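**Q** Please work out how this folds:
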Amino acid sequence: MELSDRITVITGGARGIGAEIAAELAAQGATLVLTDIIEDELQKTVEDFKGKNVKVEGVTLDVGNEQQVIDAFKYIGEKYGTIHILINNAGISPKVNGKRRSTHEIPLDEWESVLNVNLTGTFLCTRESLPYMQRGGWGRIVNISSLAGRTSGRIAGSHYSASKSGMGGFTRTVASEYGSYGITANCIAPGRIESPMTKTATEEANQKFISEIPVGRSGTPKEVASLVSYLCSEKAGYITGTTVDINGGIFMV
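**A** Got it, this is the predicted structure:
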């Protein structure tokens, strides 16, 4: 129960990787505040956790809306007194008939929407969490990036790759600015993980991707969640400003 009573905010926490991260951190004793824009799925996930005696609350939130983020984090901070852990997991990757748009086909509104959720949302939630972590002298920020931000978008579009690549630079700067407060900031870059997002791609595209992975399979949300749990622990206090790849060996550095 290493994270006992740690107030933990997870964006995009209603399903997939976000919900699995929530389960993993709850097992370590964390108090969860799950946010998501999909209200019905969020409430279902919250009720499921409550049925397992997890300390959890759901807050409907569009992470790309500045005022909603300000209001949500003010509410969380006032109710719980602080914020210890932030997992920036919310993200979108638009497809058309299961396929990405090539760069010359991407309309500006779609480009801006992807960057607004994936990158600006990460900035806004981090910005609103940092003062609480500073006052408490301890914090963990884990940003869920992507293999697409480390190499190129095999299935995702260039807007998704750009947003996830930008997340790495943002994370390194936050780590350098706030390390003296006991705050660490790291990225995790998953490859092909079984999740609702991967199902938006065609079966053919997914199978081609898997055929190129050295371990011969997709990853699981639980494997990502286990890594997140470690980075949130005291054991990882000397790890900051890095991007940890979890991709079955398809990209190696």
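**Q** contacts, neighbours, all on C-alpha from now
**A** Will do.
**Q** relative to its centroid, which residue of this structure is most remote?
**A** Within the chain, the residue lying farthest from the chain centre (C-alpha atoms, centre = their mean) is residue 104, at 28.0 Å.
**Q** From residue 118, how far off is it?
**A** The gap separating residue 104 from residue 118 is 21 Å, by C-alpha to C-alpha, to the nearest Å.
**Q** do the same with residue 126
**A** 12 Å.
**Q** more crowded one of the two?
**A** residue 118 (28 against 22; other C-alpha atoms under 10 Å).
**Q** hang on, the more buried one packs against residue 164?
**A** Yes - in terms of C-alpha atoms under 8 Å, residue 118 counts as a neighbour of residue 164; the distance is 7.1 Å.
**Q** biggest helix in this protein by residues?
**A** Ranked by number of residues, the top helix in the chain under DSSP state H is helix 158-178.
**Q** Tell me where the stretch 101-250 of the chain has helices.
**A** 108-115, 121-136, 158-178, 203-211, 221-231 (DSSP state H, counting those that start in this stretch).
**Q** report the angle between the axes of the second one and helix 158-178?
**A** This points to helix 121-136. For helix 121-136 against helix 158-178, the angle by axes from the mean of the first three to the mean of the last three C-alpha atoms, to 10 degrees is 10 degrees.
**Q** Could you give me the buried positions within helix 121-136?
**A** By neighbour count on 16 or more other C-alpha atoms under 10 Å, the buried set for helix 121-136 is 121-126, 128-130, 132-134, 136.
**Q** How far off centre is it?
**A** 15 Å (C-alpha atoms, centre = their mean, to the nearest Å).
**Q** One more sequence to fold, the one below, so I can look at both together:
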Amino acid sequence: MRFVLLSLCLISSVSGFAPPSLLSPAATRPSLSATATSRSTTALSMSNGGVVITGSAGGVGFAYAGEFMDRGYDVVICDVKDCSAAAKALTDRHPNGKVYHTKCDVSDAKSVDQLAQFAKKNLGTVNYWINNAGVNGGRRDLRDVPISQVEMVVKVNLLGTLLCTKAAMEIMGEQAGVTGHIFNTVGSGVKGGGTPGYACYGATKRGLPQLTESLVKELDEGVQGYPKKETPGKIQVHSLSPGMVFTKLLLDDSTPELRKFPFGVLAAQPEEVAADLVPKILATTNNGGSVEFLTTDRILTKFFERFVLQKKSEYIDDDGNVIKTPGAQYDELGVRSLY
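**A** Okay, here's the model as predicted:
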């Protein structure tokens, strides 16, 4: 009974704990330097479709790209930092699709517009746009967070999602006969629970379901008092919840206690999350769909394995330290390098 009560109490607070990929802040706005990595830079791909993934130089965004490429999709990856090494790794590992890479600061309207033009030029058709870029701003009391950090979290997580969603909708609306899907990544705070230490992050993530619900109604019903917009292409907007993923965003400023629980029980590696979510993304057909990794069944199973069967974590030891796989490379936080 104690196990069941514990499980039910925690399910609503841990689902979609944190976005998967870190979009590192830059000292100045980066100029967009667009470079395509592909087997052919002159002809548009004859692929299953095109995908744009923000914040994809590493973490689950990088893993999403590989899963889409394995299924024959061509992908644009972008980040505030250079993505050339990530693009090379994807090309080498996933030959079924092409990858194009560019820099983009999602919090800057001009940079997002350049990303949109880059995607149209290289992909031809954008079937999926994954708003994955996000930052947590560090785990600390709001009173100790510098104003510049507050601004960055709000601009990247909320303004960035708005700008990218608007750009994606404009592209997809022009694609006659094609249904385009936009996925907004939610995280801790999305269901209204408190996020002590992550007040800025939680506030930005709390706004995304409202954004998605508003857009779903605009697309399905229009805006009262105005003619309903009809476009050649169909647009759908959805929510994407990767849960807890072992990335810099999750482990930054974490404590041994947090790493033991809940991270050691519920967190997963980027590849595992992407392998589960990409098929669900591709199977989503109804506007306003919700795709999540930490489903209720998965959470209950993890709790049962840990607290009833006493199964040890594959990734965190009894002292709250990251268990490092021989031969793999890790940074100072214990985040494993994907390439």
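**Q** quick one: what's aligned to residue 186 of structure 2 in structure 1?
**A** Aligning on TM-score structural alignment places residue 186 of structure 2 opposite residue 145 in structure 1.
**Q** And for that match, the neighbour number?
**A** Neighbour number of residue 145 of structure 1 under other C-alpha under 10 Å is 30.
**Q** before we move on, what about residue 199 of structure 1?
**A** 11.
**Q** That one corresponds to which position in structure 2?
**A** So, by TM-score structural alignment, residue 199 of structure 1 is matched to residue 251.
**Q** Quick check: that match vs residue 138 of structure 2, distance?
**A** Residue 251 of structure 2 is 10 Å from residue 138 of structure 2, where distance means C-alpha to C-alpha.
**Q** do residue 193 of structure 2 as well
**A** 18 Å.
**Q** More neighbours: which of the two?
**A** Taking neighbours as other C-alpha under 10 Å, residue 193 of structure 2 and residue 138 compare with residue 138 leading, 19 against 13.
**Q** surely the more buried one meets residue 254?
**A** No - if you go by C-alpha under 8 Å, residue 138 of structure 2 and residue 254 don't touch, sitting 9.1 Å apart.
**Q** Tell me which residues touch the spatially most central residue of structure 1, please.
**A** Centroid check for structure 1 by C-alpha atoms, centre = their mean gives residue 89 as the closest residue, at 1.7 Å. Applying C-alpha atoms under 8 Å, 6 or more residues apart in numbering, we find residue 89 of structure 1 in contact with 10, 11, 12, 13, 17, 18, 143, 144.
**Q** what about the alignment partner in structure 2 of the fourth one, how many neighbours?
**A** What it means is residue 13 of structure 1. Matched across to structure 2, residue 13 of structure 1 falls on residue 56, judged by TM-score structural alignment. Using other C-alpha under 10 Å, residue 56 of structure 2 has 31 other residues around it.
**Q** Spit out the contact partners of residue 56 of structure 2.
**A** Contacts for residue 56 of structure 2 (C-alpha under 8 Å, 6+ apart) come out as 21, 62, 65, 77, 78, 79, 83, 132, 133.
**Q** same thing but 7 Å
**A** 21, 62, 77, 78, 79 (C-alpha atoms under 7 Å, 6 or more residues apart in numbering).
**Q** thought the fourth one was touching residue 55?
**A** Yes - at 5.9 Å, residue 78 of structure 2 counts as touching residue 55 under the criterion of C-alpha atoms under 7 Å.
**Q** What's the match for residue 120 of structure 2 in structure 1?
**A** Checking TM-score structural alignment: residue 120 of structure 2 goes with residue 77.
**Q** Shouldn't its match be within a helix?
**A** Yes - under DSSP: H, G, I helix; E, B strand; the rest coil, residue 77 of structure 1 falls within a helix.
**Q** For the stretch 1-150 of structure 1, just list every one of the strands.
**A** 7-11, 31-36, 56-60, 85-88, 139-144 (DSSP state E, counting those that start in this stretch).
**Q** what range in structure 2 matches the second one?
**A** Pointing back at strand 31-36 of structure 1 there. With TM-score structural alignment as the criterion, strand 31-36 of structure 1 aligns to 74-79.
**Q** how about the alignment partner in structure 1 of residue 238 of structure 2, what does it touch?
**A** By TM-score structural alignment, residue 238 of structure 2 lines up with residue 186 in structure 1. Residues in contact with residue 186 of structure 1 (C-alpha under 7 Å, 6+ apart) are 141, 142, 143, 171, 240, 241, 242, 243.
**Q** Save the residues you listed as a markdown table, and put in distance to residue 229 of structure 1 and neighbour count too.
**A** Listed next are the contacts of residue 186 of structure 1 as a markdown table, based on distance: C-alpha to C-alpha, whole Å; neighbours: other C-alpha atoms under 10 Å:
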| residue | distance to residue 229 of structure 1 | neighbour count |
| --- | --- | --- |
| 141 | 11 | 28 |
| 142 | 10 | 25 |
| 143 | 13 | 28 |
| 171 | 18 | 25 |
| 240 | 14 | 22 |
| 241 | 17 | 21 |
| 242 | 16 | 16 |
| 243 | 15 | 23 |
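**Q** which of those residues map to contacts in structure 2?
**A** Among the contacts of residue 186 of structure 1, the contacts conserved in structure 2 (both residues aligned by TM-score structural alignment, their matches' C-alpha atoms under 7 Å) are 141, 142, 143, 171, 240, 241, 242.
**Q** For burial, what's the neighbour tally of residue 169 of structure 1?
**A** Quick note: residue 169 of structure 1 (other C-alpha under 10 Å) scores 15 neighbours.
**Q** aligned partner of it in structure 2?
**A** So, by TM-score structural alignment, residue 169 of structure 1 is matched to residue 210.
**Q** does residue 239 of structure 2 really touch residue 184, like I thought?
**A** Yes - counting by C-alpha under 7 Å, residue 184 is a contact partner of residue 239 of structure 2 at 5.0 Å.
**Q** Leaving out the residues flanking it, which one is nearest to residue 49 of structure 2?
**A** residue 73 (5.1 Å; C-alpha to C-alpha, 6 or more residues apart in numbering).
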